[in-house]
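**Q** pasting the sequence and the predicted model now:
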Amino acid sequence: MISPSLQKKQRLLFSLFVLVLLITIFICLGIGSSSLSYNRLLPVFLGDGTFKEEFILFSIRLPRICITILAGIALALSGSILQTITRNDLAEPGIIGINSGAGVAVALFFLFLPIEAGSFIYMLPLAAFIGALVTVLLIYFFSYDRSSGLQPVRLVLVGVGFSFALSGLMIVLISSAGREKVDFIAKWINGNIWGTDWPFVLALLPWVVILIPFTMYKANKLDVLTLSESVAIGVGLRIEKERVILLLASVALAASAVSVTGGISFIGLMAPHIAKTLVGPRSRMFIPLAIVLGGWLLFVADTIGRNIIEPNGLPAGIVSALIGAPYFVYLLLKQKK
């Protein structure tokens, strides 16, 4: 039973985070290499803008904003699921190798498979999902012990090992590719948001729209999975079945996000942990906060990266790593105490 005071606090925080996100969106609509004054935003939205203003707003800024927010939501939700089913606050798609597996699949798909440009955008998340799924199954296999079940610490260590190995494989794959393709893969590795058109939004949106309500539907089972395996079995939960289903959802979310944003790490680590610190570990309480925080964090990281250094800026993946790496070290030291 969740106390009414905690529910009230959660609703208040959720409303506050959504408000902060909306304010940040408004501020960032006027920031960029091509100026767009704030007093012109409403007229442009209402169709009373010049061609240049409409192009900047509807073809450049809004699709990029939608992509970064949706990808941040997907990564935060993926991290929330992973941390819960592994009972490890250090689990995150980028850290345990899921993103690297998706990256190898994207590289193979981009380098070797002839595909029409029109279907490329929609096939890319599927290719990333297959690569991430194979990777996570291997990680799960090497982290599982028949006598004691899934080993959370081993999962992180095995995942980090896979991440390094797959990053090396990525370098081997692109070593003999043409310059144009190498540039694309290099940008992907650095987390340089490259899918900034409306078709990429449409490719990512269904995964988020479907898997958010699915995860909330599974919230009670997620809470049971945080308990010991003997207790979970005692209440009648089919542990492995639920764990595999939720793991697939986590992989799909992470793969769909990184297929259009590149190798983004630490968003799925920070957002769930901050949310749990504020409202506790109950999935129904912290996940709504985590997804809004995830969208906001990646959006802010991308905005900072694009405007901090001229003319090309820093990739969002590097900015999020600069923020998230110290937080990861803090969590690691905290777990050792």
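**A** Sure, I can see it.
**Q** alpha carbons only for contacts and neighbour counts from here, please
**A** Fine.
**Q** quick one: the strands in the stretch 101-250 of the chain?
**A** Per DSSP state E, counting those that start in this stretch, the stretch 101-250 of the chain carries strands over the ranges 144-145, 149-150.
**Q** for those strands, could you give me a markdown table that also reports distance to Ile210 and mean neighbour count?
**A** Shown next, in a markdown table, are the strands of the stretch 101-250 of the chain (distance: least, Cα to Cα, whole Å; neighbours: other Cα atoms under 10 Å):
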| stretch | distance to Ile210 | mean neighbour count |
| --- | --- | --- |
| strand 144-145 | 29 | 14 |
| strand 149-150 | 27 | 16 |
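**Q** before we go on, here's another structure to hold up against the first:
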Amino acid sequence: MEPVQAVSSSSNKRRMKRGVVVMTILGILIICAFIVSMNTGYIRLSPLDVVKTLFGMGTEKQSLILFQFRLPRIVISVLIGAGLAVSGCILQGISRNALADPGILGINAGAGLMVMLYVSFFPATSAGSIFLLPVLALVGAGFTAALIYVLSYKRNEGISPTRLILTGIGVAAGISAAMIVLTLKLDPNKYQFVATWLAGSIWGSNWKFVLALLPWIIILLPYVFYKARVMNVLNLGENTATGLGAPVEKERLLLLAAAVGLAGSSVAVSGGIGFVGLIGPHLARRLVGPKHQLLLPTSALIGALLVIVADTIGRWILQPSEIPTGIVVSVIGAPYFLYLLSKTKV
């Protein structure tokens, strides 16, 4: 027994060391992307100008560009990337479905429908609506997730991974159709806003949107990280987890609520950005393994890096115009999704 325990302990130490190294490298890459993004835009700021402005020695124009336009957008990119990736990691874990993602399952579409209904009748940039939008998105995402869960669940069988993904795609298609009908009734100004939002543009680019999103991320991410051990148990299967004494349904619903909260609040300020919740957890699993103590934070870092890089590319590649961040992510994510689909045994 002792040699087996020694080998297991040594393996865990190696895995933990590898995880720390991977997360450190990802953190450095995010900082580098952060710096590059601050220098990217129609009005170019050199690295020296950015440093001077950060320390209060820049011009009034440079301060306005950096602190009021670029920094809030960059911070939001990091937050929504982490939120969407962790949401996808939760959904993949509790459903044991490698293709689960808040975008593919229709949770993002449900959040988007509520945001769109609100925008159709009220201005989306008023002070009150900025803080109300994440709540409305949460309601829409929660209703959609509950509908998908009920339709996918079968008594004595639980949730079938195949049934879950097909149900999610069907619900997402229905919501998308409803959103198309709504767009036909919008006036031109609101239609332009909705079209940009649906493409995945980070439209909430000021500090009020950061303050609206930050509480959701600060509360829900630590909660999910705390539940990492529970997610490891749930991955063993419903019967095994129940045999080990885990309240499977209770924990699954709590984690699903956390995933919905992260996805809904992120979608409220980022629009329809898909595939982050699919790519982040998959790359993290390849780098650090399936243990959620490492998988969850690594997914968050990869998601943050992916969105900030995509947003920077979108702002840079066709200056002075912009490509919505969601389109850049989709260019990366769609082929990766098809690759995963071809490798997944259904």
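**A** Here it is on my side, so go on. Since the structure is predicted, the reported quantities are computational estimates derived from the model, not experimental observations.
**Q** can I get the strands of the stretch 101-250 of structure 1 in JSON lines with distance to Phe129 of structure 1?
**A** Below are the strands of the stretch 101-250 of structure 1 laid out as JSON lines (distance: least, Cα to Cα, whole Å):
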{"stretch": "strand 144-145", "distance to Phe129 of structure 1": "22"}
{"stretch": "strand 149-150", "distance to Phe129 of structure 1": "22"}
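**Q** quick check: which of these is nearest to Gly103 of structure 1?
**A** When the strands of the stretch 101-250 of structure 1 are compared by Cα to Cα, strand 144-145 sits nearest Gly103 of structure 1, at 24.3 Å.
**Q** now do that closest one: distance to the chain's middle.
**A** 26 Å (Cα atoms, centre = their mean, to the nearest Å).
**Q** over to stretch 163-173 of structure 2?
**A** For stretch 163-173 of structure 2, the distance to the chain centre is 19 Å (Cα atoms, centre = their mean).
**Q** that one corresponds to what range in structure 1?
**A** Structural correspondence for stretch 163-173 of structure 2: residues 154-164 of structure 1, per TM-score structural alignment.
**Q** kindly report the same for stretch 12-19 of structure 2.
**A** Residues 3-10 of structure 1 are where stretch 12-19 of structure 2 aligns, with TM-score structural alignment as the criterion.
**Q** and Thr68 of structure 1? What does it align with in structure 2?
**A** Taking TM-score structural alignment, Thr68 of structure 1 has Ser77 as its aligned residue in structure 2.
**Q** which strand or helix spans that match?
**A** Taking DSSP states H and E as the definition, Ser77 of structure 2 sits inside helix 71-95.
**Q** how close does Val75 of structure 2 sit to Lys208 of structure 2?
**A** 12 Å (Cα to Cα, to the nearest Å).
**Q** same check, this time on Arg286 of structure 2
**A** From Arg286 of structure 2 to Lys208 of structure 2 the distance is 36 Å (Cα to Cα).
**Q** hmm, Val260 and Gly142 of structure 2 touching each other?
**A** Yes: using Cα atoms under 8 Å, Gly142 of structure 2 is in contact with Val260, at 6.0 Å.
**Q** of those two, which one has the most company?
**A** For Gly142 of structure 2 versus Val260, the count of surrounding residues by other Cα atoms under 10 Å is larger for Val260: 32 against 23.
**Q** who's in contact with the more buried one?
**A** Ser87, Pro102, Ile107, Leu138, Ala141, Gly142, Ala145 (Cα atoms under 8 Å, 6 or more residues apart in numbering).
**Q** possible to save the residues you listed as a markdown table with distance to Thr53 of structure 2?
**A** Output for the contacts of Val260 of structure 2, formatted as a markdown table (distance: Cα to Cα, whole Å):
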| residue | distance to Thr53 of structure 2 |
| --- | --- |
| Ser87 | 35 |
| Pro102 | 38 |
| Ile107 | 40 |
| Leu138 | 37 |
| Ala141 | 40 |
| Gly142 | 42 |
| Ala145 | 44 |
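**Q** from those, which is closest to Ile323 of structure 2?
**A** Taking Cα to Cα as the measure, Pro102 is the one of those closest to Ile323 of structure 2, at 22.2 Å.
**Q** the closest one and Gly88 touch, don't they?
**A** Yes: the pair Pro102 of structure 2 / Gly88 is scored as a contact, 5.9 Å apart, by Cα under 8 Å.
**Q** residues shared between the contacts of those two?
**A** With Cα under 8 Å, 6+ apart as the test, Pro102 of structure 2 and Gly88 both reach Gly277.
**Q** more neighbours: which of Val75 and Lys208 of structure 2?
**A** Applying other Cα under 10 Å to Val75 of structure 2 and Lys208 shows that Val75 carries more neighbours, namely 19 against 15.
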